[in-house]
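**Q** here are the coordinates; sequence isn't available:
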């Protein structure tokens, strides 16, 4: 081979190696950014759930002031006589008992973004409650050599995921049974449609479609995470009655499913005190997640048993410890799993409840499987969804998918995650400033990166890689120290809040979701308006409940400034806009 040819070929090989190394490095960097972005989303989500459990007593106190009683004797004919369906309605017209044709009509309508009329929704819920009441707390299924059982995890209002599952895997039938493992609602925009479809197939195939309760099948959770708002918006005139009936339906959802006496399926997990026999015997409709319900707190053990199976998460460490990230349930280790399996002669635990980038995860030496069926959960492109196919040998087969209209870049996901994190940082500004000051004994405004990271974690407790995130969150001095007050430079609140004390702005930003729930509860006619008197009374109760300072004068001044029409009412959206919780990003020079 001529010398020049060998040299040229050597250069080509070296160039190819350089390109390959660059590609691998770039791909690894993108994957690192993707992972810490998802970690931010998940940490903030869990912290939010923890806050929800801590203040749910107050939410219940407000909500129980409403008329929540649903007549147990309501029947199909009663709704038919009381609620007219106008000729102008072109959606599905259901007749009971339902048929497969009815279910197909619902699927077609929802694909075309049609609503099911309120009369049929109420009739469907009434029938669903009747069927669920006849079911045991723990459903026992068996496989045969002629069929597999499909297990789906969280859907969270993502209708496209459910439709894709049915497209890939077939509709529920006697030959194609399903188990849906809770968290059908909240977060996504089509929770109601998902429930209608699942309940319709439940009525058609009560022995072949099975529903387990999740931690979001709870009316207090629904107030915070969007389902209540969705129902109220879609069914204005009958929304309250639908929500009341749904509350009853949720309380009758079974708690778990067991396949071939070997595979336990439940939403969250287990603890070292989980007793399946006890769970199977209790009156499930009397126990909801909320501690504020006096009827349901007569037995703490009963409550904790249900809380554990709905909220717990597996961990690789042995033992059973409180789930501090979520604020409810526990972390259970391989030894806890092994102990339960030995007691009940089980082989596998399938649970959901946790976001997984690939849609599933296997832990505890293959004994615990997490299945998560909501793709694009945090952002478009953030994760796949998955479901499990179980054959008679009980060998799981995973099917992954991702609903995608377009694929977002990692940078978009990262930007959205950092935006959420910055909001969290601003909401704890006072505590963070005090934590930083403990390391800055000479009041220089600068501390080491290690001290900055320690202060961030001590206050926010998000278990994030703070050192890795420092470039996005804090400015560094030339000698490698963190200018800690720069954490807040990009978080400027808009008008008219500059007239309000900063501490009040911080407090309202921190509890904005709770305030949204308060507005939704007080706003009985769903007009988006409440009286100044109602808001003032509720805020005082809320502040007292949380033990926070009032700042009456500042708050009154702000609320009055929002009452533009001077009619004694404020608009909820304008109230939120006043605090501009989704902070405007501005440079340090403009802040």
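**A** Done, it's in. Small disclaimer: the values here were computed from a predicted structure and weren't measured.
**Q** CA atoms for contacts and neighbours, from now on please.
**A** Will do.
**Q** list the contacts for residue 366?
**A** The contact partners of residue 366, by C-alpha atoms under 8 Å, 6 or more residues apart in numbering, come to residue 348.
**Q** Spell out the secondary structure type for it.
**A** Per DSSP: H, G, I helix; E, B strand; the rest coil, the secondary structure class of residue 366 is coil.
**Q** how near is it to residue 350?
**A** Between residue 366 and residue 350 the computed distance is 10 Å (C-alpha to C-alpha, to the nearest Å).
**Q** same deal with residue 309?
**A** Going from residue 309 to residue 350 by C-alpha to C-alpha gives 12 Å.
**Q** how close does residue 45 sit to residue 522?
**A** Applying C-alpha to C-alpha, the value for residue 45 to residue 522 is 26 Å.
**Q** So for these two, which residue has more residues nearby?
**A** Taking other C-alpha atoms under 10 Å, residue 45 and residue 522 do not tie; residue 522 has more neighbours (20 against 16).
**Q** any idea how far that one lies from residue 512?
**A** Distance of residue 522 to residue 512, given as C-alpha to C-alpha: 15 Å.
**Q** Kindly report the same for residue 222.
**A** 16 Å.
**Q** the more surrounded of these two?
**A** residue 222 (20 against 16).
**Q** my read: that one touches residue 187, true?
**A** No - applying C-alpha atoms under 8 Å as the test, residue 222 and residue 187 come out as separate, 9.1 Å apart.
**Q** Structure two is appended below for comparative analysis:
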């Protein structure tokens, strides 16, 4: 890499600082050096090759999963989804359901960002293959030309690696053993067992039709992949050839029901087609389509959406529109903080501090064998016996206290760190109560937020907030008095100064109000 290169640098394993700089550069359409692109794609190919054909995702009590549909090279829409939910972390998982590139102008940047996320948080980011992860489709719909334009002399080697990466992408995902997620759809040829046995890396394209050199097994696998990546649901029962696309099938509600019942699954989530409202329920709500590019054909032609899956396997779609394909504010890694997760970790530290006498006695019993520095396994076991939260302490340990390369933790230092939280915030107990109120009322707050969000954009405008307040106060003389206070309140809520109130800002407003009263939402 020449010294004149001013962009981000990448080494492996990727550090948080490197991810931060790379993310900032990619959203500014700065070109990552070809050497780093090649290294990144090689590492991702290596990582993907270790994965099964079907991702298995199990959500813990403190986690949620965001399912993102087609992105099609739209960095603005991808960043909007990230801005609304937060960056991938232990508490926030992402599943990107194919069609990352083509049609949009930032396919390279979208792909590289997803690759960075996958390597930085491999247990929190999952990718499914779509029908546009195919080199012949990329020739037709623009991604190949985009790579050639941006990387000129290095385009051939980059495209070869991209083709390998696409071929190694998992084909589907199962969430909580209840939700099946694939890019397009299903058919009667597809079974879970057969899906797991497909030699997926042999299919860099599905547009190459079988010939005499193909074995019967390879032909069957090709047919299943075509159905998985090209099919669409249709009203009514049955199966028929998908004439609109030329590949895959149109499958009816009976096919969906049979497939789900056979595997004891509740719902099929797919993407693959632009939906005016961003998402759609079909087949007695057993098939859900999610499409994550707003303004796909033209400004305001459609909304985008993403789906959140909760630990109990409940799903909730959320709509949005990226106005003029621009974010109101540059999305910075440094400023992205998941406030709820931060508050939860603080709450756990306070609980540990309250039980420190009991924990110390437990740890001291082991000192004669292990010493003051406890192995993480012993720490996890003792904390769970004492705190009794049923949490994945092995995953939470790095967030609670420093863990050495040998996997060791000083319990004395842990208590000092927990005590520091209490000293910094002298109202820690009150804060814990506030967060408890927040968790208790989050579903109701979400319903109120969606009622106020009249255009379904995922954020509340000043006008929408004022209209909601007017509905609550019907006296004209009071409305006029309130207007000035409402304007001031909106400015206080709008933490990122983008002119809108997102859900995290809305939750923070409730936390502030509830901390000064016995506020509780009553339906």
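**A** Now that the structure is in, tell me what you want to look at. This is a predicted model, so every value here is computed, not measured.
**Q** Can you pull the TM-score for these?
**A** The TM-score (TM-score structural alignment, normalised by the length of structure 2) is 0.60; 323 aligned residues with a C-alpha RMSD of 1.5 Å.
**Q** tally of neighbours for the equivalent of residue 223 of structure 2 over in structure 1?
**A** Aligned by TM-score structural alignment, residue 223 of structure 2 pairs with residue 304 of structure 1. Number of residues near residue 304 of structure 1 (other C-alpha under 10 Å) recorded here: 19.
**Q** gap between the nearest residue to residue 304 of structure 1 once chain neighbours are set aside and residue 256 of structure 1?
**A** Nearest residue to residue 304 of structure 1 in three dimensions, chain neighbours excluded: residue 329, at 7.7 Å (C-alpha to C-alpha, 6 or more residues apart in numbering). Distance of residue 329 of structure 1 to residue 256 of structure 1, computed by C-alpha to C-alpha: 16 Å.
**Q** do residue 300 of structure 1 as well
**A** 20 Å.
**Q** For stretch 30-46 of structure 1, grab the matching residue range in structure 2.
**A** Residue span in structure 2 matched to stretch 30-46 of structure 1, by TM-score structural alignment: none.
**Q** correction: stretch 241-260 of structure 1
**A** Using TM-score structural alignment, stretch 241-260 of structure 1 lines up with residues 157-176 of structure 2.
**Q** Likewise for stretch 93-106 of structure 1?
**A** The aligned range for stretch 93-106 of structure 1 in structure 2 is 9-22, by TM-score structural alignment.
**Q** next one: stretch 378-386 of structure 1
**A** The aligned range for stretch 378-386 of structure 1 in structure 2 is 297-305, by TM-score structural alignment.
**Q** Quote the end-to-end distance of that stretch.
**A** End-to-end for stretch 297-305 of structure 2, by C-alpha to C-alpha: 15 Å.
**Q** Can you mark which positions in it are buried?
**A** For stretch 297-305 of structure 2, a neighbour-count test (16 or more other C-alpha atoms under 10 Å) marks 302-305 as buried.
**Q** Same list, those residues, but as a markdown table with secondary structure please.
**A** Shown next, in a markdown table, are the buried residues of stretch 297-305 of structure 2 (three-state DSSP):
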| residue | secondary structure |
| --- | --- |
| 302 | coil |
| 303 | coil |
| 304 | strand |
| 305 | strand |
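**Q** Let me know the closest of those residues to residue 69 of structure 2.
**A** Comparing the buried residues of stretch 297-305 of structure 2 against residue 69 of structure 2 with C-alpha to C-alpha picks out residue 305 as the nearest, at 7.7 Å.
**Q** Who has more neighbours out of residue 300 and residue 256 of structure 1?
**A** For residue 300 of structure 1 and residue 256, the more surrounded residue by other C-alpha under 10 Å is residue 256, and the numbers stand at 28 against 10.
**Q** do you know how far that one is from residue 411 of structure 1?
**A** The gap separating residue 256 of structure 1 from residue 411 of structure 1 is 40 Å, by C-alpha to C-alpha.
**Q** can you list residues touching both of residue 366 and residue 350 of structure 1?
**A** With contacts defined as C-alpha under 8 Å, 6+ apart, no residue is adjacent to both residue 366 of structure 1 and residue 350.
**Q** Find the pair from the buried residues of stretch 297-305 of structure 2 with maximum spatial separation.
**A** Within the buried residues of stretch 297-305 of structure 2, 302 and 305 form the most distant pair, 9.9 Å apart (C-alpha to C-alpha).
**Q** shared neighbours of those two, which are they?
**A** Common neighbours of residue 302 of structure 2 and residue 305 (C-alpha under 8 Å, 6+ apart) are 277-278, 294.
**Q** what's residue 123 of structure 2 in contact with, if anything?
**A** residue 90.
**Q** Could you check how many residues crowd around residue 144 of structure 1?
**A** Neighbourhood size, residue 144 of structure 1 [other C-alpha under 10 Å]: 11.
**Q** List the buried residues in stretch 79-89 of structure 1.
**A** Buried residues in stretch 79-89 of structure 1 (16+ other C-alpha under 10 Å): residue 79.
**Q** got the end-to-end distance for that stretch?
**A** End-to-end distance of stretch 79-89 of structure 1: 17 Å, with C-alpha to C-alpha as the criterion.
**Q** three-state assignment of residue 94 of structure 2?
**A** What three-state DSSP gives for residue 94 of structure 2 is strand.
**Q** what lines up against it once you look at structure 1?
**A** So residue 94 of structure 2 corresponds to residue 178, using TM-score structural alignment.
**Q** Between residue 309 and residue 350 of structure 1, which contacts overlap?
**A** Each of residue 266 lies in contact with both residue 309 of structure 1 and residue 350 under the rule C-alpha under 8 Å, 6+ apart.
**Q** Hmm, residue 464 and residue 490 of structure 2 touching each other?
**A** No - distance between residue 490 of structure 2 and residue 464: 10.9 Å, which falls outside the contact criterion (C-alpha under 8 Å).
**Q** Between these two, point out the one with more neighbours.
**A** residue 490 (20 against 17).
**Q** In space, what's closest to the more buried one - neighbours in sequence excluded?
**A** Spatial nearest neighbour of residue 490 of structure 2, chain neighbours left out: residue 462 (7.0 Å); criterion: C-alpha to C-alpha, 6+ apart.
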